[in-house]
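Student: Predicted structure and sequence below. I'll ask about it afterward.
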Amino acid sequence: MPFAVYVLGLAVFAQGTSEFMLSGLVSSIAADLGVSLAAAGLLTSAFAVGMVLGAPLMALAGRTWPRRRALLFFLAVFVAVHIAGALTPSYGVLLATRFVGALANAGFWAVALVSLPAFAAILRSLPGGVRGDGEAAPVRNELRVRDELRVLTGPRLRPTLLTMALVQGATFCAFSYLEPLLTRESGLSSAWVPAALALFGAGAFLGVTVAGRYADRRATALVAYGMVALALGWSALALTAGRPVAVLVLIPLLGLLAFGTGTALITRLLGQAAGAPTLAGASATAAFNLGAAVGPWAGGLALDAGLGHRAPVWVSAALMGLALVVTGARRAAVAVSGVRVTE
């Protein structure tokens, strides 16, 4: 593959690390800043809200920019706001940097150091033009933005986008509060937290790999079975949270199911949204991050209500139940209308 692909992969790795790494830090952040676990969890929601707004806006704004200029600008914002986030003692400032940084797909703390070599490599290796041949060229917009929005807001895509948000909400609700679950319910020491997060990540990697291989042909089956399995899996985690071995077995399995199902949902959406080539990917990002914003918030409400550290996992199971209801209602509507929907 071209070197630029690896460079972009490094940048995406840094950004993904930013979004997920708070799961292992919520107790420390809460203690350092003098806030509750729920407030620390809202830092993940703030990032996700920035992504919800930023994904479509940046997709539109970047259409006419030379690609290197756009990437360097966003990555510069990425680095700056997350250095500020790493240095601030203020919860309010940290919350703001999470939001602003997400507009550029950002991360903080040591993540900024990972971004700096990506910045330099993009400057050297990516072409400057919008055509990809090194020369600036005007962008021809084959479809108007209004036409793309009409496709994305149509009755065919709304249930898919809502399902994506619910699945991601379930994932982030439990994942954001995984560290206190492990240390306060499962009885594991804090030294186990990085290992548990790595297990979840390994499962997620396997899930994306498997779904990426088969989703083009079996997206419907992968989504259906994955959603049922996730509803059962989050319920099982809540029920067995006091058993360390069971928790450590379930964590990678849930990572596999969550990201495998998510990948299949993206494949379904892109297939349905062929008439919205500019905004389809941004809409998928926005839907997932809407869930990533609502999930930690809902889990925090359950914690603040005094329902215990297993409560966010039960909220995840409930969100998956809602996702299954949405999917079932969609299929029932299709059956009643007699219209065959290809996926």
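Tutor: In hand now; what should we look at?

Student: can we go C-alpha only for contacts and neighbour counts from here?
Tutor: Fine.

Student: where exactly do the helices run in the stretch 101-250 of the chain?
Tutor: For the stretch 101-250 of the chain, the helices defined by DSSP state H, counting those that start in this stretch occupy 111-125, 145-152, 158-176, 178-184, 192-239, 244-272.

Student: These into TSV, with extra columns for distance to residue 335 and mean neighbour count?
Tutor: Formatted as TSV, those follow (distance: least, C-alpha to C-alpha, whole Å; neighbours: other C-alpha atoms under 10 Å):
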stretch	distance to residue 335	mean neighbour count
helix 111-125	48	18
helix 145-152	22	15
helix 158-176	15	27
helix 178-184	40	23
helix 192-239	16	19
helix 244-272	18	22
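
Student: And these: which comes nearest residue 60?
Tutor: helix 145-152 (8.4 Å; C-alpha to C-alpha).

Student: packing partners for that closest one?
Tutor: Of the remaining helices and strands, none touches helix 145-152 by 3 or more C-alpha pairs under 8 Å, 6 or more residues apart in numbering; DSSP states H and E.

Student: another one to put next to it:
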Amino acid sequence: MDKRILPLTLGGLAIGTTEFVIMALLPDVAKSLNISIPQAGHFISSYAAGVVVGAPILVAYAAKFPPKRILIFLMIAFTIFNGLSALSNDYYTMMILRFMSGLPHGAFFGVGIVVSSRLAKPGKQAQSIAMMFAGLTLANLAMVPFVTWLGHQLSWRYAFGVVSLIGLVTILALKFLLPYMNSLRTVGLKDELEFFKTIKAWHIISISAIGFGGLFAWFSYITPLMTNVSKFPTDSIAYIMVLAGSGMVVGNFLGGIMSDKMRPALAASILFTAMILALICVFFFSENKIISLVLTFICGVLSMSVGTPINIIMLRTAKNSEMMAAAIMQAAFNIANSLGAFFGGLPLEFGLTYNYPSLVGAGLSILGLLLCLGFMRKYKAVI
């Protein structure tokens, strides 16, 4: 691994841990704050909203500075707000702090994606980006299960303490390992934003914002799904998260390889189709423990593999606006996070069982596939 990419991978590890551990600890947080599980799901949406707001605004302001300085500043803010989240004692404070914690997320990845692509060897752009996103997969393979176990044994608050510790390590790595680069902005902000006045840009954004919502409808409620439907004991959730994380590790590299070997829009369409089938299977077969575990791994693979081709489509399309485009893709990804958590929680509000969010997810993924196929048909020249 190129050590210059390591600080970006560590940043992905910190961000992935805070983004996904709340899903694993949802019942614990709900019980501690005396709220319902669907209400605790609002913390997922609040974090996602922070990403959506922070990504374009912070990149627009910070892009004139060297990327190393930007990334260090963003990680300092991320570390502070996650540390404060550990001290939250009520619903509204937690909502605010989760929103603030999400603000640096999209900008960090927006800058980091462009930096990693610039540091990549010729023909290895997708795989270099995948190495940055390996932090997200490692978060789900190792850190999320660990802090889930820690949260169950001690308190969910320790999870956010660990996230802050990873944030501190990331800040040091950025300072000592990431090379200095001049500002990545090649055109003025006004020219950079011109791309986002096009239908093409919003077509790509909508693929992510809607299509990825299917996976978040499933993953946001994975803990009650596995304990209430699949009937696994609560103390086994950490091991189930390891299984999901293993799938994400495989999926991350699968997405990078597929994007370098074939048209990225074709790769995304194939993966969206597989996602739909997997989520439908979750709905019908989650009562069977063995099948449920297999599907957890498969959904983990699909949750990360489809991200790389969508990002490559955006980077190839958004000439001279790559950093803003990458940041807005993170915003779109977290709109999907918010939509998935919200719409996935609606069946639960009406008293339906915890396998119904995956059925909602399949519907969102079908819309994502249709949008992707429409993009392929309309813009053959860029995919």
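Tutor: Arrived safely, thanks for sending. Keep in mind that this is a model prediction, so the values were computed, not measured.

Student: Work out the TM-score between the chains.
Tutor: TM-score for the superposed chains, counting by TM-score structural alignment, normalised by the length of the first structure: 0.89, backed by 330 aligned residues with a C-alpha RMSD of 2.1 Å.

Student: so which of the helices of the stretch 101-250 of the first structure gets nearest residue 330 of the first structure?
Tutor: With C-alpha to C-alpha as the criterion, residue 330 of the first structure lies closest to helix 158-176 of the helices of the stretch 101-250 of the first structure, at 6.7 Å.

Student: dump the residue contacts of residue 315 of the second structure.
Tutor: 322, 325-326 (C-alpha atoms under 8 Å, 6 or more residues apart in numbering).

Student: Need the counterpart of it in the first structure.
Tutor: Matched by TM-score structural alignment, residue 315 of the second structure corresponds to residue 270 in the first structure.

Student: and that match, how far is that from residue 324 of the first structure?
Tutor: Distance, residue 270 of the first structure to residue 324 of the first structure, using C-alpha to C-alpha, to the nearest Å: 20 Å.

Student: Give me the helices and strands touching the helix or strand where residue 30 of the first structure lies, please.
Tutor: For residue 30 of the first structure, the host element (DSSP states H and E) is helix 26-33. Counting contacts by 3+ C-alpha pairs under 8 Å, 6+ apart, helix 26-33 of the first structure is packed against helix 37-61, helix 178-184.

Student: Columns distance to residue 330 of the first structure on top of these, output as TSV?
Tutor: Output for these, formatted as TSV (distance: least, C-alpha to C-alpha, whole Å):
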stretch	distance to residue 330 of the first structure
helix 37-61	24
helix 178-184	32
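
Student: wait, which of these is closest to residue 216 of the first structure?
Tutor: Nearest of these (C-alpha to C-alpha): helix 37-61, 24.1 Å.

Student: Residue range in the second structure corresponding to that closest one, please.
Tutor: The aligned range for helix 37-61 of the first structure in the second structure is 37-61, by TM-score structural alignment.

Student: in the matching stretch, what counts as buried?
Tutor: For stretch 37-61 of the second structure, a neighbour-count test (16 or more other C-alpha atoms under 10 Å) marks 37-60 as buried.

Student: tally of neighbours for residue 321 of the first structure?
Tutor: The tally of other residues near residue 321 of the first structure (other C-alpha atoms under 10 Å) stands at 20.

Student: Any idea which of the helices of the stretch 101-250 of the first structure gets closest to residue 337 of the first structure?
Tutor: helix 158-176 (15.7 Å).

Student: Just the contacts of residue 315 of the second structure: which are in helices?
Tutor: 322, 325-326 (DSSP state H).

Student: a markdown table for the residues you listed, including neighbour count and distance to residue 334 of the second structure?
Tutor: Output for those, formatted as a markdown table (neighbours: other C-alpha atoms under 10 Å; distance: C-alpha to C-alpha, whole Å):
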| residue | neighbour count | distance to residue 334 of the second structure |
| --- | --- | --- |
| 322 | 22 | 18 |
| 325 | 30 | 14 |
| 326 | 28 | 13 |
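
Student: could I get the residues you listed as TSV with distance to residue 252 of the second structure?
Tutor: Below are these laid out as TSV (distance: C-alpha to C-alpha, whole Å):
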residue	distance to residue 252 of the second structure
322	21
325	20
326	17
